[in-house]
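>>> after the sequence you'll find the predicted model.
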Amino acid sequence: MLGLGTLTKKVFGSPNDRKVKATRPIVDKINALEPEFEKLTDEGIKQKTEELAQRAMGGESLDAILPEAFANCREAAKRSLGLRAFDTQLMGGIFLHQGNISEMKTGEGKTLVATFPAYLNALTGKGVHVVTVNDYLAKRDAEWMSQVYGALGLTTGVIYPQQPEDEKHAAYRCDVTYATNNELGFDYLRDNMKAELSQMAQRDHNYAIVDEVDSILVDEARTPLIISGPAQDRTDLYLAIDKLIPEIQDDHFTLDEKTRSVNYTDEGNDFLEERLGAAGLIPEGQTLYDPESTTLVHHVNQGLRAHKLFTKDKDYIVRDGEVVLIDEFTGRMMAGRRLSEGLHQAIEAKEGCKIQPENVTLASVTFQNYFRLYNKLGGMTGTALTEAEEFQEIYGLGVVEVPTNRPVARVDDNDQVYRTAKEKFDGVVEAIKKAHEKGQPTLVGTTSIEKSEFLSQLLTAQNVPHNVLNARQHEQEAQIVADAGKLGAVTIATNMAGRGTDIKLGGNVEFKIMEAISADPEADPDEIRARIEEAHKADEQAVKDAGGLFVLATERHESRRIDNQLRGRSGRQGDPGRSSFFLSLEDDLMRIFGSERLDKVLSSLGMKEGEAIVHPWVNKSLERAQAKVEGRNFDIRKQLLKFDDVMNDQRKVIFGQRREIMEAEDLSEITADMRSQVIDDLVDQYIPAKSYADQWDTEGLYAQVIAQLGIDVPVIEWANEEGVDDEDLRERLEEAADKHMAAKEEAFGVEVMRNIEKQIILQTIDAKWREHLLTLEHLRSVVGFRGYAQRDPLNEYKTESFQLFESLLDGLRSDVTQKLAQIRPMTQEEQQAMIAQAQEQQRQAMAAAASAGAATAAATSADAKPGFVEDDPSTWGNPGRNDQCPCGSGKKFKHCHGQLS
């Protein structure tokens, strides 16, 4: 008997079916226009773009233009790439334009799909960003799809790391710009640290299409982007706190090893307050619970963690007077890696090592808050439905499952569950051997590099030839994935590897053709292509006859999405294929979720060693476990985002204010208002309202007027005059301060003075914002403890961060006023001395550059790896991206011969 839900779906269709159905009339319109657009000349296609752009900028809606724009784009792609978009690809493009995520299976041509909404939205002249997961894909897709955009008369740009500024500016001015999420985020932060509008690279955040949207907006969104710089030296504070920690008794703190957390008890807090007061680290009358103590509480907590949670020779070692962390999974030293937020410094103090300066956050943003800046967002991936709630709640993105062009012919086996990891891997090796013997290509998914190496050793012992996918170099990754569909190929990969590159049965034809042409440059390329394409047909058929690509996963991931991604590598475009998951009760997910119960069931079934249980119920219970973990992870990300949203509101205010200041020609009114407010605050502080003259602190006011306003006026005499009140003093101080600044303006000249005001305001905002970010970091780390006092940490954080932001704005006024009051024109001698110093520095820099150049040239010839040939990559060996370049330049490989081109 059918359930009610199933019955209604049969009658009305699912919500997804209804969305897909709604696009059919639009697709029919586009198809009906095809004959008309086929008649256009190449120039006619570009003229059509101009006409559509004029209509879009003239106020016609993009939805009205969509059929013509998509038809024009399809024709341009057909001519420039030889690819005619399927109806399902047009559907995917429509959903992207509407601000949805198009879930499209692997091999359905998502790269081409993005060109349709990108072209349509670029017609407004506001620019479109296409976001990819790595630099290699950004460059590849930009190069490949620029042929389509070029045929349409649009410009294409690409953003990559260490790009020259002028090239970056030009790329952002293009109609369509390809970039990674990291580069876009960092450029946004860098732009908001610039001093002039002309230095800012990014335009408005109009529309972005995010490829592999689940990876970028969910997996990578856990860690914020941070630009950091060295902070002030706090060595004395770390050492002073370190002396107190050994005095702490067992009843002063609680330790939870399971969650690796340690907290002070009430007795501990009382003891600390007393000892910190005695050491002069906390002012008299201030407690650890006051907002002013936030930074101190943070460092005291880090000191306790360093002593109680981090053990020498287990978590770190001391080598050459330096604290080096140890990776808990591999046991390897992690040279160069440091713990953040002062924890590393606390361990250095504990071990008596030299305390390295702490890095301070200059600017930071989460991917969630960066991508929410866009007026419209769209995304593509093979797997998004399991995270649909998160996409909707955080980004307002709906998820639509786009039907495949051809029915999926892949067979998905039920999971095979073994009792031990050893039995499981024996089963895995046996399954790989069987597939390899009949010529079926196999892609093996593992959850870590160690497990992939372990499996590689097992296969080597059984004489099974195979490739291990090493993701150190993206180009190499693409090559291995391209070969993974060859007859009998065995490829071991981590679950996420190879995204963005299709596994084609029989191997990748384009890669084969490129290899053949580079091996024989004299031969006719067309003849090579024809020969290889003919041979490939036989290879492809042989692989299909062997069953297509076999995806074998050695573990289930915490997220169903990543399992589905791996499964989706097989069965592209209606190809045959098979997927199977091999699990054991010793796997992390099985161990955490009910393995004891399952173990009892397996024992009662009397399973022999090497046998596996295979049943749909096992799949169902595992999926339920995974859904629970996904829900928990979403809650964690949601909570993190709530905290970041507080800072994000403040970030928008500060960045918006900076932009207004850069756009303004004349800031003299703003600085005058600031000065007036500072005077008001000073008078209110030293001459309280409704107080008697003998209660006034005129000496304090006089000192502060000199310090903050830079004017020496007879404040004390004024205050002693008969009938003078606070309002009179206020007016006289304002008049004197205005005269003082007017004299400066005359000395500097109006134009120079306006520029000085702008630079001082910007520099002061930046300095204050940096301090504020550090305080918020510390507040964030200690506010969680308020939960023990039955107070909501988030509300506490909101209240205190707002108070801190108010004090930032107060401090900004007084700092700007003080700096402007103290500047003065240089004397002629000072100017000459400064010019001479600059010339000397330039001379030294040129001399250093010349000697460095000579040394590099010598090193390249003398220290190059034996056999190294500049133009022959096969002689370079296989260096890691962070290893020294084999040419002997002394640079890292990724910055020298290993640059992504």
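Structure received. Numbering: from 1, shown residues only.

>>> from here on, just use CA atoms for contacts and neighbour counts.
Noted.

>>> buried ones in stretch 819-827, by neighbour count?
Using 16 or more other C-alpha atoms under 10 Å as the test for burial, stretch 819-827 gives K819, L820, A821.

>>> how many neighbours does the nearest residue to the first one once chain neighbours are set aside have?
Once flanking residues are discounted, K819 sits nearest to I760: 7.4 Å by C-alpha to C-alpha, 6 or more residues apart in numbering. Neighbour count for I760, taken as other C-alpha atoms under 10 Å: 16.

>>> so who does I760 touch?
Residues near I760 by C-alpha atoms under 8 Å, 6 or more residues apart in numbering: V816, K819, L820.

>>> go on, D415?
Residues in contact with D415 (C-alpha under 8 Å, 6+ apart) are S580, F581, F582, L583, V614, H615, P616, V618, N619.

>>> show me the helices in the stretch 501-650 of the chain, by range?
509-519, 525-545, 560-567, 588-592, 595-604, 616-663 (DSSP state H, counting those that start in this stretch).

>>> what's the angle from the last one to helix 560-567?
Inter-element angle recorded for helix 616-663 and helix 560-567: 100 degrees (by axes from the mean of the first three to the mean of the last three C-alpha atoms, to 10 degrees).

>>> so how far is E68 from P35?
Relative to E68, P35 is positioned 12 Å away (C-alpha to C-alpha, to the nearest Å).

>>> want to compare, so here's the second one:
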Amino acid sequence: MGIGRIARKVFGTPNDRKIKATRPLVEKINALEPEYQALSDAGLIEKTEAFKARLADGARLDDLLPEAFANCREAARRALGLRAFDVQLMGGIFLHQGNISEMKTGEGKTLVATLPAYLNALTGKGVHIVTVNDYLARRDSEWMGKVYAALGMTTGVVVPQQPEEEKRAAYQADITYATNNELGFDYLRDNMKASLEEMYQRGHHFAIVDEVDSILIDEARTPLIISGPSQDRSELYQEIDRLIPELSDDHYTIDEKTRNVTFTDEGNEVLEEMLQARGLLPEGQSLYDPESTTVVHHVNQGLRAHKMFQKDKDYIVRDGQVVLIDEFTGRMMVGRRLSEGLHQAIEAKEGCEIQPENVTLASITFQNYFRLYEKLSGMTGTASTEAEEFAEIYGLGVVEVPTNEPIARVDEDDQVYRTAREKFQAIVEEIRAAHAKGQPVLVGTTSIEKSEALSEMLKKEGVPHNVLNARQHEKEAQIVADAGRLGAVTIATNMAGRGTDIQLGGNVEMKVMEELAANPEADPEAIRERIEAEHAEEKAKVKEAGGLFVLATERHESRRIDNQLRGRSGRQGDPGRSEFFLSLEDDLMRIFGSDRLDKMLNRLGMKEGEAIVHPWVNKSLERAQAKVEARNFDIRKQLLKFDDVMNDQRKVIFGQRREIMEAEDLSDVVEDMRHQVVEDLVNTYLPPKTYADQWDTQGLYAAAIEKLGIDVPVIDWGEEDGVDQEVMRERLQNAADDHMAKKVADFGPETMRGIEKQILLQTIDSKWRDHLLRLEHLRSVVAFRGYAQRDPLNEYKTEAFQLFEGMLDSLREEVTQKLSQIRPMTEEEQREMMRQIQDQQARLRQQADAATAQHPARTPEPVGAGAPVEPAASGAGAAAAGAAAPGFVESDPATWGDPGRNEPCPCGSGKKFKHCHGKLV
């Protein structure tokens, strides 16, 4: 026995010690139970108010924990009939401490979250509970909202396409349920708003992330992106798509590990000829010329679309659109698109309508979004295999919480076959045998294609079954709820984050709801009583048959995904069994497995249909999976290092935007910018340590008119005796200040302050968009610097910083230039604008009278880096024309109210304010 094992026997593992440390707290909570059971319903709410008062007097949350947990447990018992077990209290304590609570499937994680959420919401700063999909966000907010209501707390839920006021109210609630995507998008949207009142989120205090491994690891590889449309290049994609099938295997090489394709030298020559013949590459221009970068990029994406992306595995075609499938959850990712023309290349391949590529307006990775929270915690059934990543990236510890009942599931050793055909024959036999004795079977597959192929095989054998994949997305809860019934066979592409428990004998709640929906007049109590009796009888039969049998048809790259599937069996001490069926033709075995295994099986002289079953095989497979996990972690870590560079800049820009929105008077900021522009102009045209005859006064004169809007005798000044750079700077500065003072007098100080704020925000947003595009291009270029023995990351940091400094310089220039050129409209211009508005209103009225039906226009889906993406935030959009706002006077800006830049203009023109009376120049 090694020293480490002896130490663990004596002192326990670090995990055991953490569990032991919570026991005194759990005992305190249990000791308080009779006191809280004796309280009235109003008494529970009074306790909440008392806790808030104690916090205001300086008490710490840790001091309140036992009482707050006891109060919350009692509220849940009354509202839901659920009393939290001791292990659930432990899970809640670890969440409050900012850890990940690893709790097995069926241990009641949804209820566990209420305990730390209630405690931390007492601060009044809001708590976010993050779920993997909208269905779970809605379900959990309604279900657990009853607990919070019994405690005098408010609950909100954030979902896509929600009315603005509803969403704002949800974020103001004490506890807010939302998906990770919507939280990230709202953060980006908030930082594109023109005023504080329009913003949704009120800070990032405490978040509890459900299915934390899925959100913070699996989905963290791709950023969230808000984007807007760019030019349409459909013809280019279609031309390239027609060219790909003409290439042979000798023209390119495929790397399945990195999911990349590269052209061989021979392929490049053939490609050059083909592109020139089609007019996509000018005569005499080589693929290696810088001008060819765009064409080469799109040909590469076309090849990747054909060779690396498979229909019904990586995506499906639905209603004429290419919809991606999440490899980890098997779900359709509607609205999520691949970036850099790859999604368009797949659309061309499938003959779908090609949506235009988009440009990034704002983006953030989940890593950097969730690191905004003062305190972060998470729950999942499988996190320990990724503990290193959670600790290094997020500073989160992982604690394995013991199960309420001991696990009775039997995990068999893997069965390894020579070929996929033999493996599937054995799987069908195993399913038929289990089904014959009434044992429910959950079959895990890795793609839609494989789940449907297995389904066909079972149909031939006459085995009734359900298939759960992206195509049956809408029936998900029902299929999962029935998966534990006697003799049920369910084929599922993935079981991560399904949210519905597989209960032996079926799900009582679902059955009751079904019966009541079919027969609304029936007595609910009588129905429940009958169904519970039937369920108890069926559950006993299922237990006798061996409980749920989880049969996996392949190993995933990640051990976590395998463990999630396995963990569906054996909930709350139920019997169960799990077994993995593999073949040497499986992706993991083929790409990452050892050739030695194939040689060993040859030497053993295995016969057709025979399998090798041994613990050593399991261990070698787990080692292969651990290597893949480590490699994927390195990729994510490298991506994060690059994103951190942008994140530092993002914080500066978003911070400045917020300061601008909060400020009443920005005249000092604008003045500093103007003075800096004057200084830069003097340094450019009258360089330091030069004589007057070396100055470019003509250039300075032209620049002063263009950038500062002032016509001053710079050339004459330069010829005066005793005038140096400092004198020139002062004179220009004073002239520019006088020019702006006149504008303030013309517009009025209050109107001018509003104009300054809007111009600053608009210019920052515009410059930041351009900067993001430059960073994307820089990122793709620096990768090649490694060939010159230079570190791409350091190169990226240096050049990104230089680009950022350049952006700030041009920001100052543009703001100063725009402010110097604005002027009030003349009466004639105002009359002309009124005529145009009236004409437009008349046209719109005619169109409205003639229209018989209204068809909402379909917005082109935006593009992201394989990421959830969102169309550019457009505020209220183009509103229909109507009457002017009450009290609106054309010549008096004070009567216009305070519309947002993207809101309809109060004059009733139907235009956005920024394109109408809010027009700045």
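In hand now; what should we look at? Predicted model, so just to flag it, every value in this text is computed and none were measured.

>>> what TM-score do we get after superposing?
Here the superposed chains carry a TM-score of 0.85, computed using TM-score structural alignment, normalised by the length of structure 1; 808 aligned residues with a C-alpha RMSD of 3.1 Å.

>>> hmm, back to that, show me the buried residues of stretch 819-827 of structure 1 that map onto helices.
Counting by DSSP state H, the buried residues of stretch 819-827 of structure 1 place K819, L820, A821 in helices.

>>> ok, now which ones touch P749 of structure 2?
Contacts of P749 of structure 2 by C-alpha under 8 Å, 6+ apart: none found.

>>> ok, now how distant is it from I710 of structure 2?
Distance from P749 of structure 2 to I710 of structure 2, by C-alpha to C-alpha: 21 Å.

>>> contacts only, for the spatially most central residue of structure 2.
Compute the mean C-alpha point of structure 2, and by C-alpha atoms, centre = their mean the closest residue is N181, 3.7 Å away. Residues in contact with N181 of structure 2 (C-alpha under 8 Å, 6+ apart) are L224, P868.

>>> repeat for A38 of structure 2
Here A38 of structure 2 is in contact with no residue (C-alpha under 8 Å, 6+ apart).

>>> also N206 of structure 1?
Here N206 of structure 1 is in contact with K126, G127, V128, Y374, N375, K376 (C-alpha under 8 Å, 6+ apart).

>>> I705 of structure 2 now?
Taking C-alpha under 8 Å, 6+ apart, we find I705 of structure 2 in contact with D711.

>>> one more time with 10 Å, if that's ok
D711, V712, Q817, S820, Q821 (C-alpha atoms under 10 Å, 6 or more residues apart in numbering).

>>> for the closest residue to E814 of structure 2 other than its chain neighbours, what are its contacts?
Leaving aside its sequence neighbours, E814 of structure 2 sits nearest to T763 (C-alpha to C-alpha, 6+ apart; 7.2 Å). Listed by C-alpha under 10 Å, 6+ apart, the contact partners of T763 of structure 2 are R769, S810, L811, R812, E814, V815, K818.

>>> helix, strand or coil for T763 of structure 2?
helix (DSSP: H, G, I helix; E, B strand; the rest coil).

>>> how far away is the residue nearest to K819 of structure 1 from A484 of structure 1?
I760 of structure 1 is 59 Å from A484 of structure 1, by C-alpha to C-alpha.

>>> ok, the equivalent of D191 of structure 1 over in structure 2 - how many residues close by?
Structural alignment (TM-score structural alignment) places D191 of structure 1 against D190 in structure 2. Using other C-alpha under 10 Å, D190 of structure 2 has 20 other residues around it.

>>> likewise the one 3 residues further on?
K193 of structure 2 is flanked by 24 other residues according to other C-alpha under 10 Å.

>>> check contacts around L505 of structure 1.
440-441, 482-487, 536-537, 539-544, 548-549, 570-572, 575-577.

>>> same check, this time on A170 of structure 2
A170 of structure 2 neighbours (C-alpha under 10 Å, 6+ apart): T154, T155, G156, V157, V158, V159, E164, T176, Y177, A178, Y200, Q201.

>>> if you set the cut-off to 8 Å instead, what comes out?
When contacts are counted by C-alpha under 8 Å, 6+ apart, A170 of structure 2 touches T155, G156, V157, V158, T176.

>>> same thing with V508 of structure 2?
R528, I531, E532, H535.

>>> tell me the secondary structure at the residue lying farthest from the centre of structure 2.
Distance from the centre of structure 2 peaks at D721, with 64.4 Å (C-alpha atoms, centre = their mean). Here D721 of structure 2 is coil, with the state taken from three-state DSSP.

>>> separation between it and H205 of structure 2?
In terms of C-alpha to C-alpha, D721 of structure 2 sits 63 Å off from H205 of structure 2.

>>> ok so, going back, CSV please, covering the contacts of D415 of structure 1 and showing neighbour count.
Formatted as CSV, the contacts of D415 of structure 1 follow (neighbours: other C-alpha atoms under 10 Å):
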residue, neighbour count
S580, 20
F581, 22
F582, 22
L583, 27
V614, 15
H615, 13
P616, 11
V618, 16
N619, 16
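
>>> near E727 of structure 1, how many other residues are there?
12.

>>> for the helix or strand harbouring it, packing partners?
E727 of structure 1 is part of helix 726-748 when elements are defined by DSSP states H and E. The contact analysis (3 or more C-alpha pairs under 8 Å, 6 or more residues apart in numbering; DSSP states H and E) places helix 726-748 of structure 1 against helix 668-686, helix 715-720.
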